[in-house]
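> sequence first, predicted coordinates after that:
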Amino acid sequence: MNAGRLAINRLRERAPVDGATIDRFVARHGSPIVEGERATFLFRGEVDQAFVRHRVVGLPDPLEMTRFPESDLWTATTLLPEGSRVEYQIEVRRGEHHERFNDPLNPRLAHSPLGSSSVCAAVGYRVPDWVAHDPEARPGEIVEETMHSKALRRDQPVKVYLPARFNDRLRYPLLVVHDGDDYLGFAAMKTVLDNLIHRLDVEPLVVAFVAPEDRLKEYPDHAPHARFLARELVPLLTERLPLVDTPEARCLMGSSFGGVAALSSAVRYPGLFGSLLLQSASLVFTDIGFDHGGGPYFDPVVKFVNRYRSRPTRPVDRIYMTCGVYEPLITPNRSMVPVFRAAGMTVNYAEARDGHNWENWRDRLGPALSWIFPGPQKFVYE
């Protein structure tokens, strides 16, 4: 679309305009206004400055808004390629006071452990149809229990998903999920599993959702955490549940630091899992020196990834990797793909025009899980 015909430019051509005209414009269009590959963000208020705040690599942050002549309307227009999804907030300045909040003109929100953000969806983005509750899909069951972990020196809660029509006489593959409570709460993972299994896209499987106590300590190459998974959790679940007791029927997954935990645990216990699902894994490394710029929490991550890159191993047979092109981790994730392949693993790598957030990871679950655990019409475990 020609930028000169954007709605905000048509309004500008009519200036000066009164408050009632702006009221009608905002009521009609809301915010942001998505037209072709352009998005125009709006804010109304008597402030000294207004900005769009985001975490999109490649766009200025903050994205400064300009005041519409003789009004309280602030606007900013930026490029938004087809299929993009962006989370953002509005920041305003009144004198020396800064305030940041979700877009008052946009009802669409995304949620995370850190709070909520407004969502801007470009032309071509759609929430996958297997994300919403399907009344025809029989629901699986979440069983909550607590196990004592000698490795972690504490009681560890575990939530276990049992698929619909669970049958003790059958055998099921196993998926272990880092940040399990967040995947359930912010990525609708139970609903996703119910739908994918109902549609025969994914094999009926058992899923163990595990939540950390201190993820910044336990997830970056932490020996006690890996020992908990390998010597306590998997053996206990295999003893109590009818699981397929072979590596190819087991997958370990995680996002961000949870992706590091998945890879490092598999490296410490090679051959226990047949697959990894890594979503925006924080696989930060340095090619020279140790100045990575990520802060002290990334020190053990960089140490582990540097060591792995210097001596790559083959802890699993297959890896499914996803990452958003708008997040800083896109470069290290792209860089690790040839390293994994050179080590002899099959890698399925997918990118999305999205960022480091739970809805991005949610939207990638369908293709990832159907590749790792293909439906019964495609694959049968021996």
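That came in fine, so what should we check first? Numbers count the residues shown, from 1 in each chain.
> could you use CA atoms for every contact and neighbour count after this?
Fine.
> now do the helix or strand encompassing residue 321: which elements does it pack against?
Assigned by DSSP states H and E, residue 321 belongs to strand 318-324. Other elements packing on strand 318-324 under the criterion 3 or more Cα pairs under 8 Å, 6 or more residues apart in numbering; DSSP states H and E are strand 275-279, helix 330-342, strand 346-352.
> and these as CSV, adding mean neighbour count and distance to residue 232?
Output for those, formatted as CSV (neighbours: other Cα atoms under 10 Å; distance: least, Cα to Cα, whole Å):
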stretch, mean neighbour count, distance to residue 232
strand 275-279, 28, 19
helix 330-342, 17, 27
strand 346-352, 16, 28
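> need the ones you listed in a markdown table (columns: distance to residue 316).
Converted to a markdown table, those look like this (distance: least, Cα to Cα, whole Å):
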| stretch | distance to residue 316 |
| --- | --- |
| strand 275-279 | 6 |
| helix 330-342 | 10 |
| strand 346-352 | 9 |
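> can you give me the strands in the stretch 101-250 of the chain?
In the stretch 101-250 of the chain, the strands defined using DSSP state E, counting those that start in this stretch lie at 109-112, 115-121, 141-149, 154-162, 174-177, 206-210, 250-255.
> before we go on, here's another structure to hold up against the first:
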Amino acid sequence: MKNFLFLTLLILFTTSGFSQQALQGAGDIVSPEVHEDNSVSFRLHAPSAGEVKISGEWLPQENGNTIPVEMSKNEDNIWTYTTEPLPSNLYSYSFIVDGLRITDPNNVHQIRDVATVSNILMVGNGKADNYMVTNVPHGTVSRRWYKSPSNKDNPGRRITIYTPPGYEDSSENYPVLYLLHGMGGDEEAWMALGRTSQILDNLIAQGKAKPMIVVMPNGNYSQEAAPGESSKGFYKPNFQLPNTMEGSMESSFPDVINFIESNYRVKADKENRAIAGLSMGGFHSLHISRFYPNMFDYVGLFSPGINPFEKTNSPVYENIEETLKKQKENGIELYWIAIGKTDFLYKSVEDFRKTLDKIEMDYEYVETEGGHTWSNWRDYLVEFTPQLFQE
């Protein structure tokens, strides 16, 4: 009985303590808080800090780096900052406390971009509505391992696959989009940073895109899976891995297609295959589609890298103009290129377009504001996907 009374008093005291802490401003903090006018308030309880700043994707940049802004400290030792009304988008951010970068302890929603972990928030009433989970039928996302006979060092490789709503309950065969990540990314990138499943669910529900399977492989030939998901265990991700742009990924890509077409109900022909990628993935998409010029009817290059970063004698990069001509002769429904006006790859894309113009190859070109960002790449996926597999 005494133990019971002691435990009861302890719980009451602890609860009272937490309540007092909340009343004093250190407890139930809401951060971020999106207001009706699309402004956002951020809050951090840091009573001992001398200076707190916030760094976020909506802020101005200098030389590619975000310029942090100072937060204000109130009488409850809570540092606050409220933005102007923001355009609808998904934003990442972090705090800088006395020079140390930290995540927001009141926001459990985070993403990893290569080796950087940031908090995220979404401001709706616009294009970010495409990225949100809505009350529509949902597809299935699975992570699987497949055999890659072409890769002697990493024959077992991890892959992310989206199947559309209703796939499990039907006998229908589906077209396939192979969606490739950029340098430093992996098979998780398009799901976590690109919001692929949410975008596809919403577009399909709205009748804007055909139901399709989306395949997101790991484009790093020397990496069997995302950091923390492989036999190498937990390690710090690297931005530039070996054997990423020297031909191995492109020449081995039929291993991916063979796995998908052997294990999923797909329409296994050129007319029902698409390939697209961002940055390094755009580089891979360009070269896979011309090295195998009768494999894809749809090609999407999102802010593509054009020139390989590694010196190589791979046959993948030989006779580029001739193989592009062959790709053109075989017929292609859509060759789609998009890039931001301030992207550091803008000039190389401009030069590549001159090559396409020279051989009179039809393509669609989209130029947007902004640079080499996930904000652009999500938009490109939203615009590109509805153009696929239309009869």
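Noted; the coordinates are in hand. Keep in mind the model is a prediction, meaning the values are calculated, not measured.
> ok so, going back, contacting residues around the strand holding residue 321 of structure 1?
Contact with strand 318-324 of structure 1 is made by 274-281, 329-330, 333, 345-356, 360-361, 364, 368, 372, as judged by Cα atoms under 8 Å, 6 or more residues apart in numbering.
> next: stretch 158-167 of structure 2.
Among residues not part of stretch 158-167 of structure 2, those counted as contacts by Cα under 8 Å, 6+ apart are 137-146, 187-188, 197, 200-201, 211-218, 224-226.
> so which residues of structure 1 form helices?
7-13, 19-29, 180-186, 189-198, 215-218, 223-227, 234-240, 257-268, 299-310, 330-342, 358-363, 365-372 (DSSP state H).
> please identify the deepest-packed of the ones you listed.
Mean neighbour counts were compared across the helices of structure 1 using mean count of other Cα atoms under 10 Å; the top stretch is helix 257-268, at a mean of 25.
> can you give me the angle that helix makes with strand 275-279?
Following axes from the mean of the first three to the mean of the last three Cα atoms, to 10 degrees, one obtains 150 degrees for the angle between helix 257-268 of structure 1 and strand 275-279.
> quick one: helix 257-268 of structure 1 to strand 318-324, angle?
Relative orientation of helix 257-268 of structure 1 versus strand 318-324 (the same axes, to 10 degrees): 160 degrees.
> and the aligned partner of residue 291 of structure 2 in structure 1, how far is that from residue 332 of structure 1?
In structure 1, residue 291 of structure 2 lines up with residue 268, judged by TM-score structural alignment. Computed as Cα to Cα, to the nearest Å, the residue 268 of structure 1 to residue 332 of structure 1 distance reads 21 Å.
> please apply the same query to residue 266 of structure 1.
Where residue 332 of structure 1 is concerned, residue 266 of structure 1 sits at a distance of 19 Å (Cα to Cα).
> and if you look at residue 54 of structure 1?
Here residue 54 of structure 1 is placed at a distance of 21 Å from residue 332 of structure 1 (Cα to Cα).
> over to residue 271 of structure 1?
Counting by Cα to Cα, the gap from residue 271 of structure 1 to residue 332 of structure 1 is 25 Å.
> residue 249 of structure 1 now?
Applying Cα to Cα to residue 249 of structure 1 and residue 332 of structure 1 gives a distance of 28 Å.
> and for residue 128 of structure 1?
Using Cα to Cα, residue 128 of structure 1 is found at 27 Å from residue 332 of structure 1.
> before we move on, what about residue 356 of structure 1?
Plainly put, residue 356 of structure 1 is 14 Å away from residue 332 of structure 1 if you go by Cα to Cα.
> kindly report the same for residue 56 of structure 1.
The span separating residue 56 of structure 1 from residue 332 of structure 1 equals 16 Å under the rule Cα to Cα.
> same question for residue 281 of structure 1.
When residue 281 of structure 1 is compared with residue 332 of structure 1 (using Cα to Cα), they lie 9 Å apart.
> and if you look at residue 361 of structure 1?
Where residue 332 of structure 1 is concerned, residue 361 of structure 1 sits at a distance of 17 Å (Cα to Cα).
> one more: residue 195 of structure 1?
Taking Cα to Cα as the measure, residue 195 of structure 1 falls 32 Å from residue 332 of structure 1.
> ok, residue 30 of structure 1 next?
Between residue 30 of structure 1 and residue 332 of structure 1 the distance is 37 Å, computed by Cα to Cα.
> next one: residue 45 of structure 1
When residue 45 of structure 1 is compared with residue 332 of structure 1 (using Cα to Cα), they lie 41 Å apart.
> aligned counterpart of residue 300 of structure 2 in structure 1, please.
Using TM-score structural alignment as the criterion, residue 300 of structure 2 maps onto residue 277 of structure 1.
> burial measure for the closest residue to that match other than its chain neighbours, as a count.
Nearest non-adjacent residue to residue 277 of structure 1, counting by Cα to Cα, 6 or more residues apart in numbering: residue 253, 4.4 Å away. Using other Cα atoms under 10 Å, residue 253 of structure 1 is surrounded by 25 other residues.
> no further questions, thank you.
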